[in-house]
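Student: Here is my input; please provide its structure:
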Amino acid sequence: MEFLGSHLLSVDQLSREDVELVITVAQRLEPVARRRKITRALEGAVLASLFLEASTRTRLSFGSAFSRLGGAVRETVGLTFSSMAKGESIADTARVISGYADIMTIRHPEAGSVAQFAHASLVPVINAGDGAAEHPTQALLDIYTIEEEFAARNKRLDGSHILFVGDLKYGRTVHSLIKLLSLYDKMTFTLLAPELLSMPDPIVELVQARGHHVIQRNALPVTPEQVDVVYTTRIQRERLQGEQIEGYSRDFHVNTAFVNEVGDASTIIMHPLPRDSTPASNDLSTDLDADPRLAIFRQTDRGIPIRMALFALILGVSDNIEATYRDPSWRVSP
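Tutor: I've put the predicted structure just below:
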């Protein structure tokens, strides 16, 4: 992919080399993300942030990443607070707002909608989640997290075993992530989900066509082999289309006993968040909060350097950004 001036709408645009480039730039930007250095590489640039569906982490992460590069953020939140509530088309909205900004990040509840924005936009558009379709920047920060966690454990991503648990039908994060992971070599994917919430067939077929082993399960046991990553998602209740989820049993409750059954001391536990912490949710259990294998907060932290890297690459400031670094003048938290 040629990043400069381009939209990022789908992980289908990315090669393994593209992923590695984004991660390399993100690693270089870690001092800024961790508030050890300041840059004003994007001073004067404006990000238009349109989150027309609920978001906390992604919206604030994009805004923080752009601000740490020295840019300004202008945002609108919720369909009811946008002119689209008055009947304005996606095309008109995109054309107008792209006249105000240098780049846009967009989340929309309908699959394919962000591509419509991009078609009418005068500036690059980054997909921050479109319905049940994709979430490419989440997938990139997830890959970055796995690479960093594996490096600390002297493990490699190639040839690893990833267990996806939960709502694999509407969970857009897993759609993007499994496609990116399939760019690596000799992967094994176990997909644990109720039959009605299983991974869409076209995605499974794509992964298999790339030569990877896919195991589909509706209940435990998962597999006799230990897994390297447990990636769990909540039920996307806001996207259900009449499915009955009574079959979402304790087999899908990812707690300490679950992880010990399918993994070992080196297994990484991930979740795109938010998790549903109510007792009946059968999501990621809070009994893992003190477990060093739990990477969910390290995962969210890595969203900042990854999104900074994308802004830097798309707006053309990545090559010599270290030359712009200076020390912060405020007291930096530990």
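Student: switch to C-alpha atoms for all contacts and neighbour counts from now on
Tutor: OK.
Student: So which residues of the chain form strands?
Tutor: 46-51, 72-77, 103-108, 125-130, 161-165, 188-192, 213-217, 229-232, 268-270 (DSSP state E).
Student: Mind giving me the packing neighbours of the third one?
Tutor: In other words, strand 103-108. strand 46-51, helix 113-120, strand 125-130 (3 or more CA pairs under 8 Å, 6 or more residues apart in numbering; DSSP states H and E).
Student: how big is the angle separating it from strand 46-51?
Tutor: 0 degrees (axes from the mean of the first three to the mean of the last three CA atoms, to 10 degrees).
Student: got the residue ranges for the helices in the stretch 201-334 of the chain?
Tutor: 201-209, 256-262, 296-301, 303-314 (DSSP state H, counting those that start in this stretch).
Student: Just the terminal-to-terminal distance for stretch 227-235.
Tutor: 22 Å (CA to CA, to the nearest Å).
Student: just checking, Ile321 touches Arg40?
Tutor: No - judged on CA atoms under 8 Å, Ile321 makes no contact with Arg40 at a distance of 9.2 Å.
Student: One more sequence to fold, the one below, so I can look at both together:
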Amino acid sequence: MSISQQAFLRDAMRRLNLTRDLFAARIGVKRRALDTWLLPEGSQEFRTMPEVVERFVGEIVQNSDLLEKYTQSAQPGPLRDRIAWRGKHQLISVDQFTRESAEDLFRVADMMQPIARRRKVSRVLEGAVLGNLFFEASTRTRVSFGSAFCRLGGSVCDTTGFTFSSMAKGESIYDTSRVMSGYVDALVVRHPEKGSVAEFAAATNIPVVNAGDGPGEHPSQALLDLYTILTEFSRLGKLLDGAHVAMVGDLKYGRTVHSLIKLLSLYKGIKFSLVAPRGLEMPEAVIEQAARNGNVIEQKSSLAEGLSGADVIYATRVQKERFIGEDAESAYTPDFQVSKATINAYCSPDTIVMHPLPRDSREGANDLSTDLNDDSRLAIFRQTDNGIPIRMAIFAVLLGVEDLVQHSMRDVTWRHPSHVGPDDSSFHGLD
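Tutor: Presented below is the predicted three-dimensional model:
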């Protein structure tokens, strides 16, 4: 076949709308066997699918609609061209993605997992330099991008804070972008003003990635969030089409939910329950864009109304730094706090609880409760871990090296843990 076994099987499952468990049952094999066929071909555990699977997949390929899908996917060329921003290999908005191109990126992220889990190393970006320009406070996003670039063999130059930059001296975004482009091979930019990262991108031809532009967007966060949901659903035997997603908290200024609801709306029949304190509701423009593919959007005033039957709860903190003339302290009351008692009352045992972090754990903040820390439904740390393979995939695609990664991998030489967190083993299929 002209595409890899992994890509072909994944596309067949998505086309048939089958989970791994259902697909395995359909062809009469164990789930563990299917998992080995879906590994990258360079993996030590990879196995070639037997003849019975080839015959089954062959029947699917004979379907003219599926053949047309493969043909259309192949025609536009490399993924970085298909997601280009105004003709440039940059990532500024989730609007650059279709459902197919997002899932193509996730296939690249799947390939990055052995590296992200410290089992393999790759040097495909050796010699490349990343400029991390963060004009706004960040810990997770900045370190995650830097780590992702380094794990592909590149190096990172960091700058943090507006007051420590030349822009504090009056330098324009255009000048800053053009100067930095002469020093580095890619830029990751976070800036407090909406639309500012697009200005950085317009001033250069090197890859620029939007790491958050004020209340605007956070595309890489939305991609890792969607990747997490799909991964969790695969583990639970669920499909994203037709799911119920509840978004809770500051939906007005929370850029992560703006980007995520746009990506999720690429799927079909999703029910969105939007639960926000008065004055922090989701912007109408975002709601209008998300209302497609038969998706239903309902605005709720309480957790009792919004969380009932939810497959995914996505909680956000109050973005106090965005408030202008508004009372940030009174925005959240205990009535809007997602806690163990709340999800026990309204949700099922397999509900997924997510948060983009940081969460405000101080008393009275009423953000996502810490009493969920030992609850298997809390996916926030699996969520942050997924930031590494997703951001590795973004860099590999934008810099055009994704086809080199698989054959560049070699075993690590240092001792590494089988899993990072004390309770991660069962979720990652590790011994």
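Student: Any idea what the TM-score is?
Tutor: Scored by TM-score structural alignment, normalised by the length of structure 1, the superposition of the two chains gives a TM-score of 0.97; 334 aligned residues with a CA RMSD of 1.3 Å.
Student: Let me know which of the strands of structure 1 is the nearest to Arg302 of structure 1.
Tutor: Arg302 of structure 1 sits nearest to strand 268-270 of all the strands of structure 1, at 12.6 Å, using CA to CA.
Student: Report the aligned residue range of structure 2 for the closest one.
Tutor: Taken onto structure 2 by TM-score structural alignment, strand 268-270 of structure 1 occupies residues 352-354 there.
Student: who's in contact with the matching stretch?
Tutor: 232, 311-315, 377-380, 383 (CA atoms under 8 Å, 6 or more residues apart in numbering).
Student: Then stretch 250-260 of structure 2?
Tutor: In contact with stretch 250-260 of structure 2 (CA under 8 Å, 6+ apart) are residues 93-94, 212, 214-219, 221-223, 225-226, 247, 274, 276-277, 279-283, 286, 316-319, 322, 356.
Student: Show me the helices in the stretch 1-150 of structure 2, by range?
Tutor: Counting by DSSP H, counting those that start in this stretch, the helices of the stretch 1-150 of structure 2 are 5-16, 20-27, 31-37, 51-61, 64-74, 79-82, 99-116, 140-151.
Student: which stretch among these comes nearest Asp350 of structure 2?
Tutor: Here helix 20-27 is closest among the helices of the stretch 1-150 of structure 2 (CA to CA), at 16.1 Å.
Student: Which neighbouring elements make contact with that closest one?
Tutor: Packing partners of helix 20-27 of structure 2 (3+ CA pairs under 8 Å, 6+ apart): helix 31-37, helix 51-61.
Student: One more pass at 10 Å, please.
Tutor: helix 5-16, helix 31-37, helix 51-61, helix 219-236 (3 or more CA pairs under 10 Å, 6 or more residues apart in numbering; DSSP states H and E).
Student: surely Leu220 of structure 1 meets Val259?
Tutor: No - with contacts counted by CA atoms under 10 Å, Leu220 of structure 1 stays clear of Val259, the gap being 11.9 Å.
Student: Of all the helices of the stretch 1-150 of structure 2, which one is nearest Cys347 of structure 2?
Tutor: helix 20-27 (23.3 Å).
Student: Tell me the buried residues in the closest one?
Tutor: Neighbour-count burial for helix 20-27 of structure 2, counted by 16 or more other CA atoms under 10 Å, picks out 20-21, 23-24.
Student: any idea which of those residues is the one closest to Gly161 of structure 2?
Tutor: The closest of the buried residues of helix 20-27 of structure 2, once distances to Gly161 of structure 2 are taken by CA to CA, is Arg20, at 45.0 Å.
Student: nearest to Ala115 of structure 1, of the strands of structure 1?
Tutor: Nearest of the strands of structure 1 (CA to CA): strand 125-130, 8.1 Å.
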